[in-house]
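Student: predicted model and sequence below, questions to follow.
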Amino acid sequence: MRWGDMDAYGHINNVQIVRMMEEARIAAFGPPRGTGLPGVEPEVGLFNEVPDGTLALVVDHKIRYVRTLEYRNVPAVVQVWIGAVKGASFDIHYVVQDPVTREDCVRASSHLAFVDADSGRVLRLTPEQKERMAPFTF
């Protein structure tokens, strides 16, 4: 959490929660291909091991704010896992917890799809991609 992430009420602004979700997603599953190497190897190279010309795009987010996440001078705890895996899309789920109390503050999910950069068409998930996701699917 950063000082600038707070809003006028002293808790982390909802817009910054989406940024935290993105950072957790990239830390867990790798940066999109072509954006450089991660500082730390992800648990599973999902986004950085797609074919050239493939984009990993967020289709939508669902966010439930359970309680306010107060500013702390330490990182929040974010649990990340893969939910439903469909033919051409998949969900990533998050629980954001207060780093001091460990109380759940946010429960959220992102629906993603791989898209062909040239045509804009959604690509079906390959058996290899589904296999890579399997250990992180709950």
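Tutor: Right, received. Where do you want to start?

Student: going forward, measure contacts and count neighbours with C-alpha atoms only.
Tutor: Fine.

Student: for the helix or strand H111 falls within, buried residues please.
Tutor: Per DSSP states H and E: H111 is located in strand 104-116. Judged by neighbour count using 16 or more other CA atoms under 10 Å, the buried positions of strand 104-116 are 104-116.

Student: quick check, nearest of those residues to W3?
Tutor: For the buried residues of strand 104-116, the closest approach to W3 (CA to CA) belongs to C105, at 18.0 Å.

Student: so who does that closest one touch?
Tutor: When the contact criterion is CA atoms under 8 Å, 6 or more residues apart in numbering, the partners of C105 are 65-69, 95-98.

Student: would you list the buried entries among the residues you listed?
Tutor: When those are checked for burial by 16+ other CA under 10 Å, the buried set is 68-69, 95-98.

Student: between these, which is nearest T126?
Tutor: Compare each of the buried ones among the contacts of C105 with T126 using CA to CA and the shortest gap goes to V95, at 27.5 Å.

Student: could you measure the closest one against A113, distance?
Tutor: 21 Å (CA to CA, to the nearest Å).

Student: same question for L55.
Tutor: Shown here: L55 relative to A113, a distance of 8 Å by CA to CA.

Student: next one: E128
Tutor: Shown here: E128 relative to A113, a distance of 15 Å by CA to CA.

Student: centroid-nearest residue for this protein?
Tutor: R25 (2.8 Å; CA atoms, centre = their mean).

Student: contacts only, for that one.
Tutor: Shown in contact with R25 (CA under 8 Å, 6+ apart): 80, 92.

Student: next, the one to line up against it:
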Amino acid sequence: MGAFVADVPLRWSDMDAFGHVNHARTVTLLEEARVELLFTEAGRQGLLGMAEGMVVARLAVDYRIPVAHSAGTLQVRLSVRDLKSASFVIDYSASTSGSAEVATAETVMVPYDLKAGRPRRLTSDERTFLAEWQLTLAASEAGHDHA
């Protein structure tokens, strides 16, 4: 299919001393986009388990160009890959309107049972939901998105 698209507003508090969005705040903005997918969109589809426990096992960010607060909104495209029984990867591509890609990132996500205090397996419904956001080669080359 395609990417999930989240528009995340930039706040004055996201800026650093140089007038750009701080690198650590960029990670928070990516997290807000991830919450839109895993908690909000999943909840709309009746899947509440991910909101009850999902942890980041790994995070990698590549910053391409600085983001000015005046950009207003960061558009984040999220797609899923390496969907396994107890983990998956989310790829991020962030841009501002009228600009090239400002950052790319990936997180390895692990579903977590907070009560038991340990990782858990994805349910079949969660796997089906996540599979909706896997990019196919044809869709990524054509630039089609799923919103």
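Tutor: Sure, I can see it. These figures come from a predicted structure and were not determined experimentally.

Student: now the TM-score, please.
Tutor: Comparing the two superposed chains by TM-score structural alignment, normalised by the length of structure 1, the resulting TM-score equals 0.79, with 125 aligned residues with a CA RMSD of 2.2 Å.

Student: circling back to that earlier point, a markdown table for the buried ones among the contacts of C105 of structure 1, including secondary structure and distance to M133 of structure 1?
Tutor: Formatted as a markdown table, the entries for the buried ones among the contacts of C105 of structure 1 read as follows, by DSSP: H, G, I helix; E, B strand; the rest coil; distance: CA to CA, whole Å:
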| residue | secondary structure | distance to M133 of structure 1 |
| --- | --- | --- |
| T68 | coil | 31 |
| L69 | coil | 29 |
| V95 | strand | 18 |
| V96 | strand | 21 |
| Q97 | strand | 24 |
| D98 | coil | 27 |
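
Student: please enumerate the strands of structure 2.
Tutor: Secondary structure of structure 2 by DSSP state E: the strands cover 4-9, 54-63, 73-81, 88-95, 101-113, 118-119.

Student: coming back round to it: format the contacts of C105 of structure 1 as a markdown table; extra columns: distance to I12 of structure 1.
Tutor: Shown next, in a markdown table, are these (distance: CA to CA, whole Å):
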| residue | distance to I12 of structure 1 |
| --- | --- |
| Y65 | 11 |
| V66 | 13 |
| R67 | 11 |
| T68 | 7 |
| L69 | 6 |
| V95 | 15 |
| V96 | 11 |
| Q97 | 12 |
| D98 | 11 |
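
Student: out of those, which is nearest to M20 of structure 1?
Tutor: Nearest to M20 of structure 1 among the contacts of C105 of structure 1: V96, at 8.6 Å, using CA to CA.

Student: give me the nearest residue to the closest one, chain neighbours excluded.
Tutor: V78 (4.5 Å; CA to CA, 6 or more residues apart in numbering).

Student: residues touching the counterpart of I90 of structure 2 in structure 1, list them.
Tutor: Counting by TM-score structural alignment, I90 of structure 2 lines up with I92 in structure 1. When contacts are counted by CA under 8 Å, 6+ apart, I92 of structure 1 touches 25, 80-83, 109-112.

Student: ok, now with 7 Å
Tutor: 80-83, 109-111 (CA atoms under 7 Å, 6 or more residues apart in numbering).

Student: for it, give its distance to D5 of structure 1.
Tutor: Relative to D5 of structure 1, and taking CA to CA, I92 of structure 1 is found at 23 Å.

Student: and P75 of structure 1, what's its match in structure 2?
Tutor: Following TM-score structural alignment, the counterpart assigned to P75 of structure 1 within structure 2 is T73.

Student: so how far is F88 of structure 2 from that match?
Tutor: With distances taken as CA to CA, T73 of structure 2 is found 27 Å from F88 of structure 2.

Student: now do L47 of structure 2
Tutor: For L47 of structure 2, the distance to F88 of structure 2 equals 17 Å [CA to CA].
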